[in-house]
Each structure stands twice: as C-alpha cells, then as structure tokens.
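Student: here's my sequence, what's the structure:
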Amino acid sequence: MRDMSFQRARTDEQRGERRRQILATAAAMLIEVPVADLTLTALSRRVCLAKANVLRYFESREAVLLALLEAEIADWIADLEPVAASNGSVRERGDRLAELLATSLARRPVLCDLISAQATVLERNISAETALQHKRAVHGHLGMLVRLAGRHLPELGDEDAAALMQTVMLVAVAAWPGSRPPQAVLDAYAADPALAVMCVDFTEVVRRAVEVTASGLLARES
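Tutor: Next comes the predicted model:
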C-alpha cells in the first residue's frame, strides 16, 4: 500500500476522507484484535501513516476509538430504523423489541467491544474538548434510540424509554466481556462442566434484561 504520509490533506474534504480512512482501518483491525490490543503504532502502520500524522486527525488512540464508537452506534441505529413496529399486546411487542435489540447488538462485535471499553479505557486519555464532543454525539444517538423504543412501545413514554435504552447499554457493557472469557476460563469450564452455568450468553442476557426492564417500567405506570 502506498505511503500516504507524503500526501498531506489540505482541504476539509481531504481531511474528512483521511479521518474516514483511519476509522475504517481501525474498524477492520478490531475484527482481528480486541480494543485493548489495538495500538496507535499498529494502526498507523496499517493505514500507512506516520504516528505523528495520525495524531493530526485524532489526539490519541482513544479519540480514534471514541469516534469509531460514534460511527458504529450510528450504523446500528440506521439498521434498526427501518424495522416496522409490530402489532400485538404490550408484552408481545416488548418481547419483540427485546429480540430486535439483543440480536442486532450480537451481530455487531466491534460495537460491543467498544461499548464495553468506553468508560474504563476509551475516556481516560482524551481532552475535555474531545469528551464534550463525544458525549454530545452519544446523547444525540440516545435520543434516536429513545424515539425508536417509543415507536415499538409508545406506552413507555420518553422518560421510561430512555431508562430502558440506558439499561440496554449498561447490560451490554457487562455482558459482552463476560461472554468472551479467556482460554483459561474456557478450559476450566471444559474441565468441570458444572461450572459452565457461569458462562454468559450475551444475546440471552440482553434479551432478558430488555424484557424484564420494559415489563417493570410499564407495571410501575399501571
């Protein structure tokens, strides 16, 4: 691949394209390695830029990954938006929403990996300006998710729909790493099958969390 370090982006369009190239490369790398193993050095090599040139567009590795997280959430929402609200009882619609959210998240391992590392890793080496931009972007995405939940379960109202979606994201944060145990833990499960009950099924945990949370929120309003 040609070294792009000798082709400085001079226009806003060129700088935007360079940012997109960096983000696309990071996304491809996260299919191969977890967030913890993606280094700025490896990313710069893969995108054929000097590390200093990557830092022209993002202030740190964490800033790259936060921007990628924002893009991944936007893509997830874009996939959810065309899904029509179903008919049926409140419980039936709630269960179908739970299935939709759980299965769609499970199909997006890069998004789940980034979400699970957001608070503990990705927000630890950024400026206040980057944090502000990121939180504003996430807040906007949350608003879209709230409206989506309300379309499927209008009985919730905005406040409870927001509580539901916040619960979904928090459960995903905990369930994703739990569903990807290291080899030593897998070996322990294999050695003692009785311990396998501790293995986390990501899709099932998220689905059940949405079902129970939605039911509980609706019951409080009745």
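Student: alpha carbons only for contacts and neighbour counts from here, please
Tutor: OK.
Student: which SSE is immediately downstream of the helix or strand where residue 52 lies?
Tutor: Here residue 52 sits within helix 51-54, counting by DSSP states H and E. Proceeding N to C from helix 51-54, the next assigned helix or strand is helix 61-80, under DSSP H and E.
Student: what is that next one packed up against?
Tutor: Using 3 or more C-alpha pairs under 8 Å, 6 or more residues apart in numbering; DSSP states H and E as the contact test, the elements touching helix 61-80 are helix 12-32, helix 90-106, helix 109-117, helix 128-152.
Student: tabulate the ones you listed (JSON lines), appending distance to residue 82 and mean neighbour count.
Tutor: Formatted as JSON lines, those follow (distance: least, C-alpha to C-alpha, whole Å; neighbours: other C-alpha atoms under 10 Å):
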{"stretch": "helix 12-32", "distance to residue 82": "24", "mean neighbour count": "16"}
{"stretch": "helix 90-106", "distance to residue 82": "12", "mean neighbour count": "18"}
{"stretch": "helix 109-117", "distance to residue 82": "19", "mean neighbour count": "21"}
{"stretch": "helix 128-152", "distance to residue 82": "10", "mean neighbour count": "16"}
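Student: could you also give me the structure for this next sequence, so I can compare it with the first?
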Amino acid sequence: MSNPSPYLRARSPEQKEERRRHLLDTAKFLLLQMPDVHALGINELARQAQMTKSNVYRYFESSEAVLLEVLVEEFMAWRSELVKALNRGGKRRGTIEHIAWAFTTTWVARPLLCRLTSIFPSILERNVSTERVVQFKQGLLAVRQETAIDFHRCIPSIPASTFDRFIHLALPLLIGLWPLASPGEVSAVVIARPDLAPLRYRFEQDLEEGMLMLLRSLSRG
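Tutor: Here you go, the predicted model:
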C-alpha cells in the first residue's frame, strides 16, 4: 500500500488523485482485515492514511461513499476475472453450465465484493448524495450490460437481453445469500444443530445452483 509523505494540501489534479487513490487503497487494506465492514469510519480511515479528518472529507462525503467507491472497483476487477474464466473451460466452454461456474467461482474469490454487495442497497446507498448514488447506479448498469454481452459472446444463440435479465434477477440472490451463508456467532451455533440442518446455506454451492436454475429457466424463453 503506497503511503504519500505527510500531507501538504493537494493542489494539482495529479496530487488530488494521488490522495484519493491512497485513501481507497488504505480503505481496502483495512476492510480486508475487518470482520465487519461497518467498522470502517472516517476517523479510522484518516488515522490509518495519516491524514486529517477534514482532509478526507475533501475527497469523500462519508464512510459510505468510500465503501461505494471500493465496491465499484471490486465490480470492475470481478468482471475482468470473469472474462478470463469464460475463456477457459475446455469442453464445457460455451454452455450455461460453464457460465454459472465462471460467474460463481470468480464471485466467491472476492470476499470483499461479496460483503459489500450484500449491504449496498440497505446501508451503502444511505448517507450519500443523490449525485453519488446516480454515479454508482450508472456504473453498476454499465458493468451489468457489458457482462451480458460477454455472456452472449459465449453463447450467441441466447440474446444479450436475456443475459441482462439473468444478471438483474441474480443480484437479489447475491445480496441475500451471503449473510445467510455467513451467520453471526449465535446463529452459527444454532443452525449447527442436526435438526436445523435444512436451514444451512453453502454460499458457493447454493450460488452456482441458483445461477444455473436461472439460466436454464431464462434460456428456455
């Protein structure tokens, strides 16, 4: 993690981008160590980044705004890995089974993406300006549309619009499944009981199964 020298006020666009980048890198570093993403506040971010709190507010209006920006970068990194996975697969390449597998494995490989996605509609889109939410939504829509085209290239017989619908319906599953498969301490003990086994969720296995069920249903038209 880069650490610019203790801070004179940034003047040039290059210096401002360096400060912003340093804050995002610091936030990611902290988030990967925190069991609870809610624990990242502006005070802690400023301390770890060796900046004043007022300086942090020059770049981000709230901790939620920081987390939204991290989430956008996680989405973009995920799509890059997804494209690579789609180009692998041997005999399964070009099948909906391969798409479900590629989607799931690349998503599961990014736990920070999983954690932030699970809270973005309920928490991250609060305490931020309308302008920032519009920017986030536009970025999310662009990733979704580009990913639908990636899937269409793999299976040209299925329209990109169908894959766009698939991603639209997959998002609630992604949001809801992560907390269900990652219960708190008390809930984890409770569902470990044999009689409550049907209530357990296995994130990777259940996600891939859900993706495949959606794809099969939509591909039948």
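Student: what TM-score do we get after superposing?
Tutor: The TM-score (TM-score structural alignment, normalised by the length of the second structure) is 0.90; 218 aligned residues with a C-alpha RMSD of 2.1 Å.
Student: who touches the helix holding residue 52 of the first structure?
Tutor: Judged by C-alpha atoms under 8 Å, 6 or more residues apart in numbering, the contacts made with helix 51-54 of the first structure from elsewhere in the structure are 5, 22, 40, 41, 44, 45.
Student: one step back: what's the closest of the helices and strands packed on helix 61-80 of the first structure to residue 1 of the first structure?
Tutor: Nearest of these to residue 1 of the first structure, taken as C-alpha to C-alpha: helix 12-32 at 12.8 Å.
Student: list the buried residues in the helix or strand that that closest one is followed by.
Tutor: Towards the C-terminus, the helix or strand next in line after helix 12-32 of the first structure, according to DSSP H and E, is helix 40-47. When burial is assessed from 16 or more other C-alpha atoms under 10 Å, helix 40-47 of the first structure yields the following buried residues: 40, 43, 44, 47.
Student: residues in contact with the residue in the second structure that the last one lines up against?
Tutor: Residue mapping for residue 47 of the first structure onto the second structure gives residue 49, with TM-score structural alignment as the criterion. Taking C-alpha under 8 Å, 6+ apart as the definition of contact, the neighbours of residue 49 of the second structure are 3, 22, 23, 26.
Student: which SS class is the first one?
Tutor: Put simply, residue 3 of the second structure is coil when judged by DSSP: H, G, I helix; E, B strand; the rest coil.
Student: which residue lies nearest the spatial centre of the second structure?
Tutor: residue 113 (3.0 Å; C-alpha atoms, centre = their mean).
Student: that one -> the first structure?
Tutor: In the first structure, residue 113 of the second structure lines up with residue 111, judged by TM-score structural alignment.
Student: same check on residue 156 of the second structure?
Tutor: Using TM-score structural alignment, residue 156 of the second structure lines up with residue 154 in the first structure.
Student: how many residues are close by that match?
Tutor: Here the neighbour count serves as a burial measure; for residue 154 of the first structure (other C-alpha atoms under 10 Å) it reads 13.
Student: how about residue 160 of the first structure?
Tutor: Residue 160 of the first structure: 19 surrounding residues under other C-alpha under 10 Å.
Student: one more: residue 83 of the first structure?
Tutor: Summarising burial for residue 83 of the first structure: neighbours were counted as other C-alpha under 10 Å, giving 11.
Student: does it belong to a helix, a strand or coil?
Tutor: For residue 83 of the first structure, the reduced secondary structure class is coil; criterion used: three-state DSSP.
Student: that one and residue 135 of the first structure: what is the separation?
Tutor: Counting by C-alpha to C-alpha, to the nearest Å, the gap between residue 83 of the first structure and residue 135 of the first structure amounts to 27 Å.
Student: same question, residue 80 of the first structure
Tutor: Distance from residue 80 of the first structure to residue 135 of the first structure, counting by C-alpha to C-alpha: 21 Å.
Student: quick check: the aligned residue for residue 142 of the second structure in the first structure?
Tutor: Under the alignment (TM-score structural alignment), residue 142 of the second structure pairs with residue 140 in the first structure.
Student: ok, the match of residue 113 of the second structure touching residue 69?
Tutor: Yes. Taking contact to mean C-alpha atoms under 8 Å, the distance of 6.4 Å between residue 111 of the first structure and residue 69 places them in contact.
Student: which residue is the nearest non-sequential neighbour of the match of residue 113 of the second structure?
Tutor: residue 72 (5.7 Å; C-alpha to C-alpha, 6 or more residues apart in numbering).
Student: so what corresponds to the one you found in the second structure?
Tutor: Under the alignment (TM-score structural alignment), residue 72 of the first structure maps onto residue 74 of the second structure.
Student: is that match in contact with residue 113, as I believe?
Tutor: Yes. Judged on C-alpha under 8 Å, residue 74 of the second structure makes contact with residue 113 at a distance of 5.7 Å.
Student: quick one on the thing from earlier: the helix holding residue 52 of the first structure vs the second structure, average offset?
Tutor: On superposition with the second structure, the average gap between helix 51-54 of the first structure and its aligned counterparts reaches 1.0 Å (mean C-alpha distance after the TM-score superposition for the first structure).
Student: buried ones in that helix?
Tutor: Of all the residues in helix 51-54 of the first structure, those buried under the rule 16+ other C-alpha under 10 Å are 51, 54.
Student: and stretch 201-212 of the second structure, by the same measure?
Tutor: 201, 203, 204, 207, 208, 209, 210, 211, 212.
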